[in-house]
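*Asks:* sequence and predicted structure below; questions after.
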Amino acid sequence: MSIPSFMADQITIIRDEIIPEIPEEVFDSHEFIRSFSKRFELEYVKFLNSYKTEPFRNVHAQIGKFLAENQEDLHIKSKGKTISENIFGIDNLNEKWEKLH
């Protein structure tokens, strides 16, 4: 199963459980990925394992694209770019999101 298909199947959990569990009203993709990967650890590892090169970059890019393409359904809004630490502790550019209520 592709990452977008999996996320589409889990959109209710993502919208109603994962996003609300992020403590800040404005969060970034790195924060979302940390929460998503905890909730769906086995699937996340399988997605990473499906890439021979740059697995984190490939998986994380698809997760970010899903957020961008499903803002309305997820009750979030893009707030531009920000710099934050990725899972390796390296600062890099990613998307910032605001929760909509």
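*Replies:* Received the coordinates, thanks.
*Asks:* from now on I want contacts and neighbour counts done on CA atoms only, so please keep to that.
*Replies:* Noted.
*Asks:* buried residues, the longest helix seen in the chain. List them.
*Replies:* Determined from DSSP state H, the single longest helix within the chain is helix 55-69. The neighbour-count check on helix 55-69 (16 or more other C-alpha atoms under 10 Å) flags 56, 59-60, 62-64, 66-68 as buried.
*Asks:* so the residue nearest to residue 68 when sequence neighbours are not counted, which of the three states?
*Replies:* Leaving aside its sequence neighbours, residue 68 sits nearest to residue 78 (C-alpha to C-alpha, 6 or more residues apart in numbering; 7.2 Å). Classification of residue 78 by DSSP: H, G, I helix; E, B strand; the rest coil places it in strand.
*Asks:* so residue 78 makes contact with residue 95?
*Replies:* Yes: proximity of residue 78 to residue 95 meets the contact threshold set by C-alpha atoms under 8 Å, at 7.1 Å.
*Asks:* ok, second structure coming up, stack it against the first:
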Amino acid sequence: MSIDNLMKMKMSGIKIIISDLPEKFSSHDFIEKFSKKYESEYIGMLAEYKDKNAFKIVHSQVAKFLSLNKKTFGIEKAERNSSENVFGDRDVIQWWIHDKEKTYEC
């Protein structure tokens, strides 16, 4: 199953994750919460890309999914800024802003 299709199946859970995040959050913040809530699915996504820079590929596709569905989730792009990735390295990634009321209504 593609990452896009898996994420579409988890739309209501994603809305809850976003509503629980601070008003301003990074893609890494979202991925951390998503991977905890959907651990098995997240591991499966990574396994599809083993030996191919799996974390970078999966995380970029998750961020793309957020971008393509930003209206649905009540989020808007903020600046690209530094954030610590799962390996403790700093990356420049997308940050987001959401209106908790709009996210809740989705």
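*Replies:* It's in. Just so you know, these numbers come straight off a predicted model, no measurement behind them.
*Asks:* quick revisit: return the residues in contact with the residue nearest to residue 68 of the first structure.
*Replies:* Neighbour list for residue 78 of the first structure: 68, 71, 95-98 [criterion: C-alpha atoms under 8 Å, 6 or more residues apart in numbering].
*Asks:* now do the SS call for residue 15 of the second structure.
*Replies:* Going by three-state DSSP: residue 15 of the second structure is helix.
*Asks:* what of residue 91 of the second structure?
*Replies:* Per three-state DSSP, residue 91 of the second structure ends up strand.
*Asks:* what's the local residue count around it?
*Replies:* The number of residues packed near residue 91 of the second structure is 13, by other C-alpha atoms under 10 Å.
*Asks:* now swap in the one 4 residues further on and tell me
*Replies:* Burial of residue 95 of the second structure is recorded as 21 neighbouring residues (other C-alpha under 10 Å).
*Asks:* just confirm it is within a strand.
*Replies:* Yes: using three-state DSSP, the assignment for residue 95 of the second structure is a strand.
*Asks:* and it, how far from residue 79 of the second structure?
*Replies:* Applying C-alpha to C-alpha, to the nearest Å, one obtains 6 Å for the distance of residue 95 of the second structure from residue 79 of the second structure.
*Asks:* which of the three states applies to residue 24 of the first structure?
*Replies:* Classified using three-state DSSP, residue 24 of the first structure is coil.
*Asks:* mind checking how far it is from residue 69 of the first structure?
*Replies:* 21 Å.
*Asks:* if we can go back for a sec, now the contacts of residue 78 of the first structure in JSON lines, with distance to residue 42 of the first structure?
*Replies:* Listed next are those as JSON lines, based on distance: C-alpha to C-alpha, whole Å:
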{"residue": "68", "distance to residue 42 of the first structure": "24"}
{"residue": "71", "distance to residue 42 of the first structure": "25"}
{"residue": "95", "distance to residue 42 of the first structure": "25"}
{"residue": "96", "distance to residue 42 of the first structure": "26"}
{"residue": "97", "distance to residue 42 of the first structure": "25"}
{"residue": "98", "distance to residue 42 of the first structure": "27"}
